[in-house]
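Undergrad: Here's my sequence, what's the structure:
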Amino acid sequence: MTKVLIVLYYWPPAGGPGVQRWLKFVKYLPDFGYEPIVFAPENPFYPLQDAELLKEVPNQVKVVKYPIREPYSLAKIFNKRQTQTLSSGIISEKDKQGFIEKLLLFIRGNLFIPDARVGWVKPATKFLESYLKENNISKVITTGPPHSLHLIGLALKRKCNITWFADFRDPWTHIGYHKDLFLLPASQKRHERLETTVLQQADAIITTSYGTAEEFKNKSRRPIRVITNGYDGDIKKQITLKKDKFILAHVGSLLTNRNPKNLWQALAELRQENDKFLEYFELQLSGKVSEEVVKSIVESGLSDCLINKGYVSVKKAFRFMYEAHLLTLIEINSPQHASIIPGKLFAYLKAQRPILAIGPQNWDVNKIFEQVGYEPAFEYTEKAKIKAYIRNQFNGFLQGKTNFNSTNKIEDFHRRNLTRNLASFLNEQE
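TA: Presented below is the predicted three-dimensional model:
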C-alpha cells in the first residue's frame, strides 16, 4: 500500500465536526490501497471533547504525535471561560463584548497569523523532514482549519520531494469570523498572501463545498476537487420517534450570528394560535449555544418548551436526531457563509428526518438538497413560509404519520464512497 501522511489538529478525543472528516477517511483509505499515517499534536487544547470517539480510531492506524505550544493555555490564566468560548467559535455581538474579549480577539487576529497554532509550524516541519525520508512517504495531506497546518505542507513541499494536498474544511480569508478579529490592514494582507501562496504551491486542493472551490479557482490553477463531508454506518430501517412530543431539534453549535429570530417568532405564533401545538411542541438544542441565542429564544416566549442539553457525545447526538420529528439546519445569514455546508447535514440525512434549513441566499446546501430530493432551504426573512412548513409537519404528527425521507439518493455521501473519491484524486496527482 502507498503511505500517505495526514497532518491534522483535531483528532480523538477532540469533539465537534472537525474531527469526523479525517477519522472516517482514515478508516476507509486502506480499502483503496493507502496506508494512512496521522500526525497530530501531543498536547492540544480541545475546547470540546468526546472520549467515545477514541473507540472509532482503527487499531491498525499509526498515529504520530508531536508537542505543540499554543497560547490558549496561557490565555486561560487571565480568563478561562472566555478563552474556551472563543476557541469554540462563539463570539459575542460587538456591542456586548467586554474589554477582555476584544483584547483576545485582537491578539488572535493580529499576533497569531493565520491562527493560534502557528507556533507548531517550525518544530513540526523539522520533525517531519526526517520522518518522511526515514519512512519513505511521498504524499502529504494537510487539513485546516487551523490553516496554519497548511504552512507545514508548504514548508515540506519546499524541502522534500513530496506531493502535497491541501484540504480546506472551511474557507480561509473569506470565513465570516475574520471581520470580528479587529484585523489591521497589514494583518489582512498577510492572511491573503499566505492563502494565495498555499493555493498556488500545493499540488492539489480539496474543499468541502462548491462555493469554496469556485473561489479558489480564481486564485489557483492547481487541480481542485470537492469532496464533501458525509455519513457513516448503515441506515436504520426502524427508528422510533417520540410520540408524546413534537420535537424540533437542532444538533451542533449555535453561534451568536446563527440566530434566526424569525424562526423563534414563528414558533411562538404557532403556540399562540394552536392549543395542540402549545401542548405538544418541544424545542431541543444539543451543542454549544451562545447566550445571545438563548436570550432570543426566551424573549420570544419559548422558555417553557426549550430543552437545552448542552454539548453531548456523537452517540447521544444521533439518538436525539432519531427521536425528533423535524431537524433544523441553520447557517449565518451572510454571503461569506453561502459556501458552508455544515457537517451535521449528512447525519441529518442518515436520520431520514425532514429538515428545516435556514440560511443565506445561494447556499451550497441547496445543491445537496436538489441531489437527494429534499425541499430547498428558507431564507431568514421568509417567516411565513417557515411557519407554514412547520405547521404542515405538525399536522402530519397529529395524524400519526412518520415522515421518513427516502434514503436511496444519499449513498454518494457515505464515508466509504467519499473515500473512494479521495483515493482517486490521490492517484491522479503523481
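
Undergrad: only C-alpha atoms for contact and neighbour calcs from this point on.
TA: Fine.

Undergrad: distance between the host helix or strand of L349 and the chain's centre?
TA: Secondary-structure assignment from DSSP states H and E places L349 in helix 344-351. Offset of helix 344-351 from its chain centre (CA atoms, centre = their mean, to the nearest Å): 13 Å.

Undergrad: contacts for the next helix or strand after it?
TA: Heading C-terminal from helix 344-351, the first helix or strand you meet, by DSSP H and E, is strand 355-359. Identification of contacts with strand 355-359 by CA atoms under 8 Å, 6 or more residues apart in numbering yields 260, 326-333, 338, 348, 374, 376-380, 386, 389.

Undergrad: Of these, keep whichever come out buried.
TA: In the contacts of strand 355-359, burial by neighbour count holds for 260, 326-333, 338, 348, 374, 376-380, 386, counting by 16 or more other CA atoms under 10 Å.

Undergrad: among these, which are in strands?
TA: Taking DSSP state E as the definition of strands, the buried ones among the contacts of strand 355-359 contribute L326, L327, T328, L329, I330, F378, E379.

Undergrad: quick check, nearest of these to R108?
TA: Using CA to CA, I330 is the member of those that lies nearest R108, at 26.2 Å.

Undergrad: Surely that closest one is in contact with T256?
TA: No: using CA atoms under 8 Å as the test, I330 is too far from T256 to be in contact (11.7 Å).

Undergrad: Buried residues, the helix holding L349. List them.
TA: By neighbour count with 16+ other CA under 10 Å, helix 344-351 contains the buried residues K344, L345, F346, A347, Y348, L349, K350, A351.

Undergrad: Alongside the first, I'd like the structure of this one:
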Amino acid sequence: MIAYHFPPSAEVSGALRTLGMARYLGESGQQVVVLTPRALAYPRRDPSTLGMVPSSCEVVRTFALDIRRHIGIRGRYPLWLAQPDRWSSWWVSAVRCGMRIVARDKPRVIWSTYPIATSHLIAASLHKRSGIPWIADFRDPVAAPVGQEKRLTAKTLAWVERETVRQASACVFVTQGARALYEARYADIEHGPFVVIPNGFDEEAFSGLAWAREPVPKAIGEPVVLVHSGVLYPRGRNPEAFFRAISSLLSDGRLVPAALRVILRASGSEPMFAKMVARYGLGDVVELAPGTDRGSALAEQSAADGLLLFQGSEFNAQVPAKIYEYFRVGNPVLGLVDEAGDTAALIRREGAGLTANILDSEAIANRLLEFVDGIRQASFKPISRDAVMHYSRRAGAAQLHELMDRLAPV
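TA: Alright, predicted model coming up:
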C-alpha cells in the first residue's frame, strides 16, 4: 500500500482510509506493507497518531522532501521541481525500496492512493517493473490548480491522471459521481474496471459510544444543539448563507436566540468566520470551537441534537468522509449542499435528514426551521444498523479483498 498520508502526519483524516484498509485486510489474513514517507516530509506531525497503526501492518518509510519547506526561499521554489506535487522527490527512494519489497514478499497487488499524485507515479513504476496488478485509489477526483502560475502543474496532473487510468489494473472511487466523471472523461481509452468503495467509517472509533436510540421529543425551553466538526472553506463549504439564514429568522421573530445553539468545531479560518458571526449578530448562537481529539469530537456529535454538513457544487462528485461518521452517530443531518451532488443524493437515499441549497439563505432558513421542529417532535429516525454497517471500513476492506481476488486469484 503506497500512501503519503499516514501517521505521524497530523492530517489524520487523510490517513483513515489507508489505516482502515490495512487493519481489516490484515484481520482477513493478508500481509500488509505500507510504503510511506519519513516524518520529515510532513508539514505538521502528531506522534500520538502512531498508536492508530495496526500492529499487524509493516510500515516502511523512505526519504522525501517537501520542496516548498526544504528547498524554497520564503515559500518560493522552482515549479518544475514540484511536479506533480511538492513531494516528487519521494519517487526515487520509494521505487528503490518498493522493488526490494516486491522481491522479498512477492505481493499479490499494489495499491496506491491519491490526493498526493506522486504515490500513483510510484505505483506505476513498481507495476511496470514487476507486472503485479495495480489498484489506483482516487479518494477525490484529481483537481487541477487554478491560476497562470499553476499551468504546468495542471498539465502534469492531467497527464498523471490519464496514465494512471490507462495503466492501472483497476481504479477505485469513493462515489458514483466520481466514477461517472472518469468514465466520461476517459471513454476514449481502454482501461481496467472502475469500482466504487465509499470512504466509510471505522467502527473501532466508536467503541465507547452506544448506537443511537429512538429519538424523544425535546423539552420545551431547551435549545436545539447543532454541530459541524471539521474544516470549512471560503469556497464550496462557506457557512455565510447559513449565518444569513439564522440572522433572518432571528430578525423576523421566527426563531429566538435561546432556541438554537450552533457549534462549528475546528472549522479553520476562524478569524474570517468570526467576522461573519459578528456581522450577522450571532454571537449568542454560533460558537467557533477549537479542535479536539477524535474521540471527544465523536462524543460531541453523539450528544448533539443534529449534525451539519456543508458541501457546495465544487464538490459534487465527492462525499465528505464525515457523513459516514454522522450516519454511525445516528443523529439527523442538515445538509447544506448542491442538490445535484452526490452528497445530497446520499442524504436523501438513506433518509438521513434534510437538504438545502448551500447558497440560498431563504431556502436554508425554511429548511432549518423544519429541521429544528422535526428534532423537537422527534420525527427523525436513525438509519438502520444494517444500512449503516454497509458503510463501515470493514465492509470497504471486504470489497477491496474481492477486487484483489478478481485481479490476482489465489
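
Undergrad: tell me which of the ones in strands among the buried ones among the contacts of strand 355-359 of structure 1 is nearest to G109 of structure 1?
TA: Scanning those for proximity to G109 of structure 1, where the rule is CA to CA, the winner is I330, at 25.8 Å.

Undergrad: can you tell me how far the most centrally placed residue in structure 2 sits from R23 of structure 2?
TA: Centroid-nearest residue in structure 2, with CA atoms, centre = their mean: A321, separated by 4.0 Å. Remark: distance between A321 of structure 2 and R23 of structure 2 (CA to CA, to the nearest Å) = 18 Å.

Undergrad: Please say which position in structure 1 the residue nearest to the centre of structure 2 maps to.
TA: The alignment partner of A321 of structure 2 in structure 1, by TM-score structural alignment, is G343.

Undergrad: these two touch, right, its match and R169?
TA: No: counting by CA under 8 Å, R169 is not a contact partner of G343 of structure 1; they are 9.6 Å apart.

Undergrad: What helix or strand is T228 of structure 1 located in?
TA: Using DSSP H and E, no helix or strand contains T228 of structure 1.

Undergrad: all helices for the stretch 301-430 of structure 1, in order.
TA: 314-323, 344-351, 365-372, 383-398, 415-428 (DSSP state H, counting those that start in this stretch).

Undergrad: JSON lines for these, including distance to S209 of structure 1?
TA: Output for those, formatted as JSON lines (distance: least, CA to CA, whole Å):
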{"stretch": "helix 314-323", "distance to S209 of structure 1": "23"}
{"stretch": "helix 344-351", "distance to S209 of structure 1": "13"}
{"stretch": "helix 365-372", "distance to S209 of structure 1": "9"}
{"stretch": "helix 383-398", "distance to S209 of structure 1": "25"}
{"stretch": "helix 415-428", "distance to S209 of structure 1": "13"}
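
Undergrad: quick one: which of these is nearest G15 of structure 1?
TA: helix 314-323 (8.2 Å).

Undergrad: Check which helices and strands that closest one is in contact with.
TA: The contact analysis (3 or more CA pairs under 8 Å, 6 or more residues apart in numbering; DSSP states H and E) places helix 314-323 of structure 1 against strand 246-251, helix 344-351.

Undergrad: With distance to W264 of structure 1 as added columns, please give those in JSON lines.
TA: Shown next, in JSON lines, are those (distance: least, CA to CA, whole Å):
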{"stretch": "strand 246-251", "distance to W264 of structure 1": "11"}
{"stretch": "helix 344-351", "distance to W264 of structure 1": "21"}
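
Undergrad: Go through these and name the closest to K309 of structure 1.
TA: strand 246-251 (9.7 Å).

Undergrad: Average offset of that closest one relative to structure 2?
TA: Taken over the aligned residues, the distance from strand 246-251 of structure 1 to structure 2 averages 1.4 Å (mean CA distance after the TM-score superposition for structure 1).

Undergrad: Which part of structure 2 matches that strand?
TA: Aligned using TM-score structural alignment, strand 246-251 of structure 1 spans residues 224-229 in structure 2.

Undergrad: what residues does the matching stretch touch?
TA: 218, 259-267, 297, 300-301, 304-309, 372, 375-376.

Undergrad: Ok, stretch 287-295 of structure 2 next?
TA: Residues from elsewhere that reach stretch 287-295 of structure 2 (CA under 8 Å, 6+ apart): A205, F206, R261, V262, I263, L264, R265, A266, S267, E270, F273, A274.
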